[in-house]
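S.K.: need the 3D shape of this:
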Amino acid sequence: MQAFKQKLRDRHTVSLINADHSCAGLVDFVCRLGIDAIMLDCEQGNPSFVDVEDMARAAALHGVSSIVRIPSVEPWTIERYMMRRIDGVVIPRLDTAAQAEKAIADIRYAVPADFPDKTIIVQVESVSAARDLDNFLSIPEVDCFFIGAVDLAKSMGFSGNYGHPDVVAELDRIIARIVAKGRSVGFMVKENDMKSWQDKGASMLYAHVNDFLHMGARQWRSLAGFAAEHKS
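M.R.: Predicted structure coming up:
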């Protein structure tokens, strides 16, 4: 079993970094920084199938898991990505556990021999999915439940504002229910909220490489003593 998958199963703190750019060289560099897994975002990003293959190979050189967020759950979409020699998938756009089970069955069909080693992360990002959470939690093949806070807030009628008190309360309830079942929770974290989401139970910490760049740039400017007008 790949290390990232096992760490998710054991609820160890792990990092999943969205590469944000379709560049194998960037993946090669980021994977030297001690991350656990790199996300190749084919739902919101623009990697081609060739890009996915090249980026996955770059991650493999450093023993880092390559995880593709697929754009949709059609069987042919799943099969094309799974045959790119990736280490696992994030499955978005799910409203019911039955949809997740169907997608997992299609993954098993695409890579039957390697299926036990593939990481499977499902996103919980809609009111419908939250209502069906108990059934999601009954699926043994899922390694992590990744809460899509922005889309959940949109589904709740708050235009993606996951800082709204009603959304925060729902997020807290979802996390508590997942943790109570001994399952892994994934959450998008920022500089100012990472610790608070960890304290609530998130163990897979998801971030964009663009945020890494902003954090590094701010520290660099601070150390170099740049004037305030240079700050973004």
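S.K.: going forward, measure contacts between C-alpha atoms and count neighbours the same way
M.R.: Will do.
S.K.: which neighbouring elements make contact with the host helix or strand of Gln198?
M.R.: For Gln198, the host element (DSSP states H and E) is helix 194-200. The contact analysis (3 or more C-alpha pairs under 8 Å, 6 or more residues apart in numbering; DSSP states H and E) places helix 194-200 against helix 165-180.
S.K.: what's next to the next helix-or-strand element following the helix it packs on, contact-wise?
M.R.: Using DSSP H and E, the next helix or strand after helix 165-180 towards the C-terminus is strand 185-188. Strand 185-188 is touched from outside by 144-149, 175, 178-179, 197, 201-207, with contacts defined as C-alpha atoms under 8 Å, 6 or more residues apart in numbering.
S.K.: ok, now stretch 44-54?
M.R.: Applying C-alpha under 8 Å, 6+ apart, the contact partners of stretch 44-54 are 20-24, 40-42, 71, 81, 84-86.
S.K.: next structured bit after the helix holding Gln198?
M.R.: Next in sequence after helix 194-200, counting helices and strands by DSSP H and E, comes strand 204-208.
S.K.: now the helix or strand that that following strand is followed by: buried residues?
M.R.: Going down the chain from strand 204-208, the next helix or strand is helix 209-224, by DSSP H and E. Within helix 209-224, the residues scored as buried using 16 or more other C-alpha atoms under 10 Å are Val209, Asp211, Arg218.
S.K.: next up, for comparison:
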Amino acid sequence: MPAPLNTFKKALAEGETQFGCWMSLAEGITAEILGGAGYDWLLIDGEHSPNDIRSIRDQLVALKGSNSHPVVRVPVGETWIIKQVLDAGAQTVLVPIVETAEQARELVRACHYPPNGTRGVGYAVGRVSNFGQMENYGPTADAQICLLVQVETKTGLDNLDEILAVEGVDGVFIGPADLSASMGYLGQTNHPDMQVTILAALKQISDSGKAAGILTPNDEMIQASLDAGARFVAVAMDIALLLNSAKAVSAKWKAKTG
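M.R.: Below is the predicted model:
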């Protein structure tokens, strides 16, 4: 049995738009709930959320059988953590703060088995091969791994063309918050200068043939990003969904009795 088809990677390669939700609550049960909410992809955040390899695994387990494809953002672009999340069953990895083509090439190698890469060969005891029961996983795995890199600094933006030329990078995600901070607009992602910069970067990515991605809950920015060529767009965040809904219900009933 070969490695499962990566439907998210296939959709991006075919130019389909994929809408996602950012998961920061770091719990299997919330992943399971969101897995039935209709999103094309769900981001398990290992960078800014209290996730470790066990909680990442638990969320991957919770999403097994879901129509929502799990994307795992690792905390840093290091071979060891990429190896762990792949062995835990992730097929799509998002790596933060990628600034050079050389860095991107090393990340591609981290996602592939030798002789083409540096991924450790331990799939026989990993969840990724159903603990050795998927006998043909190794020879078929590389083709189903989807690597997404985040460009979110001025240096990364300056090197965007070179990063886009790296074979094996499936998509480039623009990180609005970090990019704005890097360019002197901390906390001002909606500043007109940043809007122009972000949308131009998305168009540059799309024009290169790579998939462009972004996270924004703002309806106008979502549409502008789609118009600029974005094809994997996170349109919601689990914490914001919970908080905003809870506050709205609380305010509604307090207003009725106040």
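S.K.: which of the contacts of stretch 44-54 of structure 1 lies closest to Leu137 of structure 1?
M.R.: Taking C-alpha to C-alpha as the measure, Leu137 of structure 1 lies nearest Pro71 of those, at 22.6 Å.
S.K.: what's the spacing between the spatially most central residue of structure 2 and Arg57 of structure 2?
M.R.: With distances taken as C-alpha atoms, centre = their mean, Leu94 lies nearest the centre of structure 2, 4.2 Å away. In this structure, Leu94 of structure 2 and Arg57 of structure 2 are 16 Å apart, going by C-alpha to C-alpha, to the nearest Å.
S.K.: what's the answer for Thr17 of structure 2, then?
M.R.: Taken as C-alpha to C-alpha, the span from Thr17 of structure 2 to Arg57 of structure 2 is 26 Å.
S.K.: looking at those two, which one has more neighbours?
M.R.: Neighbours were counted for Thr17 of structure 2 and for Arg57 using other C-alpha atoms under 10 Å; Arg57 has more, 23 against 19.
S.K.: what do we get in structure 1 for the more buried one?
M.R.: Aligning on TM-score structural alignment places Arg57 of structure 2 opposite Glu53 in structure 1.
S.K.: which stretch of helix or strand covers that match?
M.R.: helix 49-60.
S.K.: mean deviation of that helix from structure 2?
M.R.: Helix 49-60 of structure 1, aligned to structure 2 and superposed, deviates on average by 1.0 Å (mean C-alpha distance after the TM-score superposition for structure 1).
S.K.: next helix or strand past that helix?
M.R.: strand 65-69.
S.K.: now do that following strand: which range of structure 2 does it align onto?
M.R.: By TM-score structural alignment, strand 65-69 of structure 1 lines up with residues 69-73 in structure 2.
S.K.: the matching stretch vs structure 1, average offset?
M.R.: Mean for stretch 69-73 of structure 2 is 1.4 Å (mean C-alpha distance after the TM-score superposition for structure 1).
S.K.: neighbouring contacts of that stretch?
M.R.: Contacts of stretch 69-73 of structure 2 (C-alpha under 8 Å, 6+ apart): 7-8, 40-47, 56, 60, 63, 85, 90-96.
S.K.: ok, stretch 123-139 of structure 1 next?
M.R.: 90-97, 100-101, 145-153, 155-156, 174, 178, 181, 183.
S.K.: give the aligned range of it in structure 2.
M.R.: Stretch 123-139 of structure 1 covers residues 150-166 of structure 2 once aligned (TM-score structural alignment).
S.K.: ditto for stretch 168-185 of structure 1
M.R.: The aligned range for stretch 168-185 of structure 1 is 195-212, by TM-score structural alignment.
S.K.: give the buried residues for the match of stretch 123-139 of structure 1.
M.R.: Those would be 150-157, 159-160, 163-164, 166, for stretch 150-166 of structure 2 by 16+ other C-alpha under 10 Å.
S.K.: do stretch 11-24 of structure 1 as well
M.R.: Neighbour-count burial for stretch 11-24 of structure 1 [16+ other C-alpha under 10 Å]: 11, 13-24.
S.K.: and stretch 54-72 of structure 1, by the same measure?
M.R.: Under 16+ other C-alpha under 10 Å, the buried positions of stretch 54-72 of structure 1 are 54-60, 62-72.
S.K.: all set now, cheers.
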